[in-house]
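In: coords please:
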Amino acid sequence: MKNKIINTLVVGFLACFMILPGCTKLLDKQPITQVVTNTGTTSITASQAENALSGVYNAEIGYDYGLEFNVLDRITNADVQSDNCYAGGDNPDNIAIDLFTANAANGNIDRDWKDAYGIIATANIAIAQVQACTDPALSATRKNQILGEARFMRAFTYFDLVRLFGRIPLMLKPVDQTNSETLIKSTLVPQSSADTAYQAILQDLWFAKNNVQNDNTPPDKMVVTKGAVNSILAKVYASMPTPNWDSVAYYCDQVIPNYTLMPNYTFLWDNNHKNNSEAIWEFNYVGWSVIGNWIPSQFIGSGWKKFATPTNDLVNTFRTEGDSVRLYASITFVNYGWPDPYWKDPNNYPILSKYNDPNNGTNDFYMIRLADIILLRAEAYNAKGLTTNAAALINLIRARVNLLPTTAVSQGDIALAIEKERRLELAFEGHRWFDLVRTGRSITVMNAQKDGTGNNLNYNVKPYQLVFPIPQNQIDNNVLLKQNAGY
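Out: Next up, the predicted model:
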């Protein structure tokens, strides 16, 4: 995957819309949900079809949209919002998400909406262009592979949006730019229910499953394969308002035999084992000469207090479990001298260290890896009362980091054991908040949180706060949008 390649068919109009807001007053008034580009209906060449797909990958991983939405804000939304991290730093938008005081004017939330719909717009345009391609140099198999990969990335983005915001507008084709009247009509889209959004996500994923490459075919794990699609299908079925555990089990079983756990947990983070046997979908960052990952500099380094500080509760859970391998692979204790309301000892200050190359930008990011799917399979076993099978999978993950088998036996205890194992195994990978919400545990867990001296943190989370508010900017620009209840 040549990450520098940007779809030349889309970049011109994006530059006008996103970089030069004064291009037209009409477009100034359109909601960012509807980022528009030149969608031309004339047939493109096979080479341009490949470039269109590269443009979607670039949106997914790159600086315009994906690096913040899919990496930095994934950690904020799933780890900082949960019991894994405090906000750290001094950014009021991050802190508001951490403290459950965020409102519709929150800059992070507004940015996430914009970035997500920017990715979706890029995918929509690529899908339309490739569907229209009649160049005989583009085989039917390759054409469907391209469409499958693009539709997967659109589905993946909508999956994040529906979990973050609940009711969302569904844009499944490029906007109509025939004239200003049709442009306005095609951009003012109302919200769909979560059930409707999930059905659209499933339609894209089913198409992708039938058309993308087989597991481990491309050496670059950034390329979407059946393993990535089956993994997200399993996660979708576990996250829907009514989980379907039979489907979760089926799709996990399509994934697990085709990957293997790395023998040493630290290999996942040493930057010497990219695209390894455990990686299912991995964002490849190769450094500043092509595309680098600047996210590690937000967590590590001197000069200013960094974001996403590990919590007392997480550190204590690692230590109580005797889990020194994952503790020290995930967290480094440093002497930075920063004042902090949660950590009183500046000489023993925890920083997130799974992403450890802030200077060269080479750290990859695992969007999906095998341990996640193994533990999700354990949940599916447990949901069916097969506690012994579930415990065996928990113990498989524990054995890698030299921990004794779980002592949990009952279905309820196994559920909590899986929850804890997912927390320690996947810390700072953007899963924790979503796990707590889909299992119905978020309010109980968050309202019980204490600081380092045992005082309750008084988050006082309410049910309506399980989703973000719709950004006020979007409501102002789209009269069909309605604010989520409670905000």
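
In: contacts and neighbour counts: CA atoms only from here.
Out: OK.

In: does Ile280 count as helix, strand or coil?
Out: With DSSP: H, G, I helix; E, B strand; the rest coil as the basis, Ile280 sits in strand.

In: I'd guessed it sits against Asp372; true?
Out: No: contact status for Ile280 versus Asp372: not in contact, 10.1 Å apart, counting by Cα atoms under 8 Å.

In: who has more neighbours, these two?
Out: When neighbours are counted by other Cα atoms under 10 Å, Ile280 comes out ahead of the other of Ile280 and Asp372, with 28 against 21.

In: and that one, how far is that from Leu370?
Out: Distance of Ile280 to Leu370, given as Cα to Cα, to the nearest Å: 7 Å.

In: now do Asn210
Out: Asn210 sits at a distance of 21 Å from Leu370 (criterion: Cα to Cα).

In: cool, and Ala128?
Out: Taken as Cα to Cα, the spacing of Ala128 relative to Leu370 amounts to 33 Å.

In: Between those two, tell me which one has more neighbours.
Out: Taking other Cα under 10 Å, Ala128 and Leu370 do not tie; Leu370 has more neighbours (24 against 19).

In: Could you also give me the structure for this next sequence, so I can compare it with the first?
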Amino acid sequence: MKNIVVIVVTLCLVACGDDFLNKTDPATLVASGFYKTEPQARQAVNGVYGQLQGIISSQWLYNEFITDNTTLHFNTGDRGQGPDTEALEFWQVNSGTLNIATLYSSIYLSLVNINTTLSKLPAATFDAALKKQYEGELRFIRAYYYFLLVQYFGEVIIITEPLVTPSEAYAYERQPVDQVYELVLGDLGFAIDALPATYDAASAGRATQGAALTLLGKVQLTRKEYSAAITTLRRVTTLGYSLLTDYADVFDPQHKNHAESIWEIQFQGDNTQGEGSNFIYTFAPLYSDGSVIHFPGQNGGGWNIPSRDMIAAYEPDDLRKDASLKEGYYNQSDVWVPVPFINKYNHPHTIRGVTNDNWPVLRYADVLLMLAEAINEDAKGPTQEAYDYLNAVRDRAGLDDLSGLDEVSFRAAVLHERRVELAFENHRWFDLKRTKTPEALAEFLNAYAAVEKSNPTTDRGGIPYTPGDYQFSPYEVLFPIPANERRINTKLSQNTGYN
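Out: From the prediction side, this is the model:
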């Protein structure tokens, strides 16, 4: 981990140099004295990887919590999170929702560092091949960020050069979705050519050719370019990835960066260097008092709780269920408490609040299921190849092979399989958006909401739902542009349905 994560503020400290009396224009954002040598460039690239930790740690809000997969352990004694965090669960988001503003600004903040480093690499004085690799890594991460942005917000600002003065930011306008995807596709094309298939163990976690190909295939699938997605994703199957035998091992910190892992965000626990994760502290139930997180008196945040609907999605004897979630726990008095929680990121650790779990972003099971989906859509029905990919994932889960399905039922089977295979890994929201029209998605989510409201996953202590809770409209497939961004840049338009 320490090989690829450097606290970003270090870049500023090194760039300032020892001659702190040699002042530059305080309105200028880009320092010119850094990025010249390989260690400096590596430090800058590592800083970009470091920013991924914060972004991925909150992504559950926007990709799981907003869907039918998860809900919350309702906190009857503290309603302070109602207008912000709970707004995502209950589809009460507006342009003033703080978490939406944080999502938007955190991605663009990282893009600043990416664009600055990319602009400096051509003048750097080290090996051209290594410079190309660094450029490939940066452009891969930029493509990933812009894929997130276009999925969350639709039209967005495109920035590919560093800003020299703050006032320049006020001149940008949102660009059409197709132009955003042009940037994504261009960056991924470069990354595929520039990145190696593998690294040595010390560089584990860096973006690879396989990661770039997988993300490209996902983008093509999202754009319904099925033939192109098939060609791209088949390339991934030739790169040596394979499914692990035991599903639980995919998430075990003892098996990081394994044969199934294509790209995972690196965290390092069991020390106080500030690079640990803490997912289970967010996901464990409230009042669990050391029964889930095994430190005396330790409670969880009660967020991202598996819904009853999610629990019921598992087929009988699905081996993935126990590794993915628990339906409750025994408290310190040995009494069963029926509050479910995510178990994928629940592993022993030595320091309270510091876990060693990485976060899987792209893995081989995802590739196989995307291939099955793309082939079914392209061929207007499942071929044997599509069944082979789908059933390989089911076989590991201990489930029977599927056969005899038509195009529509196979499509539904793949979406279901993605839900349980990739549960709580931040795929569900984009899967639903990709496979349903806004109107169909609204109908689907409102049907789920009616059931959840009638029988909530966790007790609400008699507190009723508000009139707007769990009412999803088609326009909400996109998030609003944050109000504070529109105040400082009046050229930014708002998405339909929001003020």
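
In: about what we covered before: overlap in contacts of Ile280 and Leu370 of the first structure?
Out: Counting by Cα atoms under 8 Å, 6 or more residues apart in numbering, the contacts common to Ile280 of the first structure and Leu370 are Tyr259.

In: Show me what counts as buried in stretch 61-80 of the first structure.
Out: Taking 16 or more other Cα atoms under 10 Å as the basis for neighbour counts, the residues of stretch 61-80 of the first structure that come out buried are 61-62, 65-80.

In: swap in stretch 352-364 of the second structure?
Out: Neighbour-count burial for stretch 352-364 of the second structure, with 16+ other Cα under 10 Å as criterion, is recorded at 353-364.

In: So which residues of the stretch 1-150 of the first structure form strands?
Out: With strands called from DSSP state E, counting those that start in this stretch, the stretch 1-150 of the first structure shows them at 85-88.

In: now swap in the stretch 151-300 of the second structure and tell me
Out: Counting by DSSP E, counting those that start in this stretch, the segments of the stretch 151-300 of the second structure that form strands are 156-157, 174-175, 261-265.

In: Out of those, which is closest to Ile481 of the second structure?
Out: Closest approach to Ile481 of the second structure among those is made by strand 156-157 (8.9 Å; Cα to Cα).

In: so that closest one matches what in the first structure?
Out: Using TM-score structural alignment, strand 156-157 of the second structure lines up with residues 168-169 of the first structure.

In: so how far does that stretch sit from its counterpart in the second structure?
Out: Once fitted to the second structure, stretch 168-169 of the first structure is off its aligned match by 0.6 Å on average (mean Cα distance after the TM-score superposition for the first structure).

In: Contacts for that stretch, please.
Out: Outside stretch 168-169 of the first structure, the residues that touch it by Cα under 8 Å, 6+ apart are 33, 161-162, 189-194, 197.

In: burial measure for Leu325 of the second structure, as a count.
Out: Neighbour count of Leu325 of the second structure, defined by other Cα under 10 Å: 21.

In: With the one 5 residues further on instead?
Out: Around Tyr330 of the second structure sit 13 other residues, with neighbours defined as other Cα under 10 Å.

In: Quick check: it vs Ile280 of the second structure, distance?
Out: Tyr330 of the second structure sits 17 Å away from Ile280 of the second structure, going by Cα to Cα.

In: Would you quantify the distance from Lys436 of the second structure to Val6 of the second structure?
Out: Spatial separation of Lys436 of the second structure from Val6 of the second structure under the definition Cα to Cα is 40 Å.

In: These two: who's more crowded?
Out: More neighbours surround Val6 than the other of Lys436 of the second structure and Val6, with 21 against 13 (other Cα under 10 Å).

In: residue contacts, the residue nearest to that one when sequence neighbours are not counted?
Out: Of all residues not flanking Val6 of the second structure in the chain, Gly47 sits nearest, at 4.9 Å (Cα to Cα, 6 or more residues apart in numbering). Gly47 of the second structure makes contact with 4-8, 11 under the criterion Cα under 8 Å, 6+ apart.

In: Tell me which residue of the first structure matches up with Gly47 of the second structure.
Out: By TM-score structural alignment, Gly47 of the second structure lines up with Gly55.

In: Then Ser119 of the second structure?
Out: Ser119 of the second structure maps onto Ala128 of the first structure when the alignment is built from TM-score structural alignment.

In: Is it correct that that match is in contact with Thr39?
Out: Yes: if you go by Cα under 8 Å, Ala128 of the first structure and Thr39 touch, sitting 7.5 Å apart.

In: list residues touching both of these two?
Out: Common contact partners of Ala128 of the first structure and Thr39 (Cα under 8 Å, 6+ apart): Pro174.

In: doesn't Asn460 of the first structure fall inside a helix?
Out: No: under three-state DSSP, Asn460 of the first structure sits outside any helix and is assigned coil.

In: ok but Thr309 of the first structure is inside a strand, no?
Out: Yes: with three-state DSSP as the criterion, Thr309 of the first structure is assigned to a strand.

In: Kindly provide the distance from it to Val223 of the first structure.
Out: Following Cα to Cα, the distance that separates Thr309 of the first structure from Val223 of the first structure is 32 Å.

In: So these two - more neighbours on which side?
Out: When Thr309 of the first structure is set against Val223 and neighbours are counted by other Cα under 10 Å, the residue ahead is Thr309, at 24 against 21.

In: need the contact list for the counterpart of that one in the second structure.
Out: Under the alignment (TM-score structural alignment), Thr309 of the first structure pairs with Ile305 in the second structure. Under the criterion of Cα under 8 Å, 6+ apart, the contact list for Ile305 of the second structure reads 70-73, 283-285, 340-342.

In: The same query, at a cut-off of 10 Å, please.
Out: When the contact criterion is Cα atoms under 10 Å, 6 or more residues apart in numbering, the partners of Ile305 of the second structure are 64-65, 69-74, 282-285, 325-327, 339-342, 424, 457-458.

In: For PyMOL, what selects the buried ones among those residues?
Out: This is the PyMOL syntax for the buried subset of the contacts of Ile305 of the second structure, where burial follows 16+ other Cα under 10 Å:
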select buried, resi 64+65+69+70+71+72+73+74+282+283+284+285+325+326+327+339+340+341+342+424+457+458
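
In: Was I right to think Asp220 of the first structure contacts Lys274?
Out: Yes: counting by Cα atoms under 10 Å, Asp220 of the first structure does reach Lys274; the two are 8.9 Å apart.

In: Of the two, which one has the most company?
Out: Between Asp220 of the first structure and Lys274, counted using other Cα under 10 Å, Lys274 has the larger neighbour count: 22 against 16.
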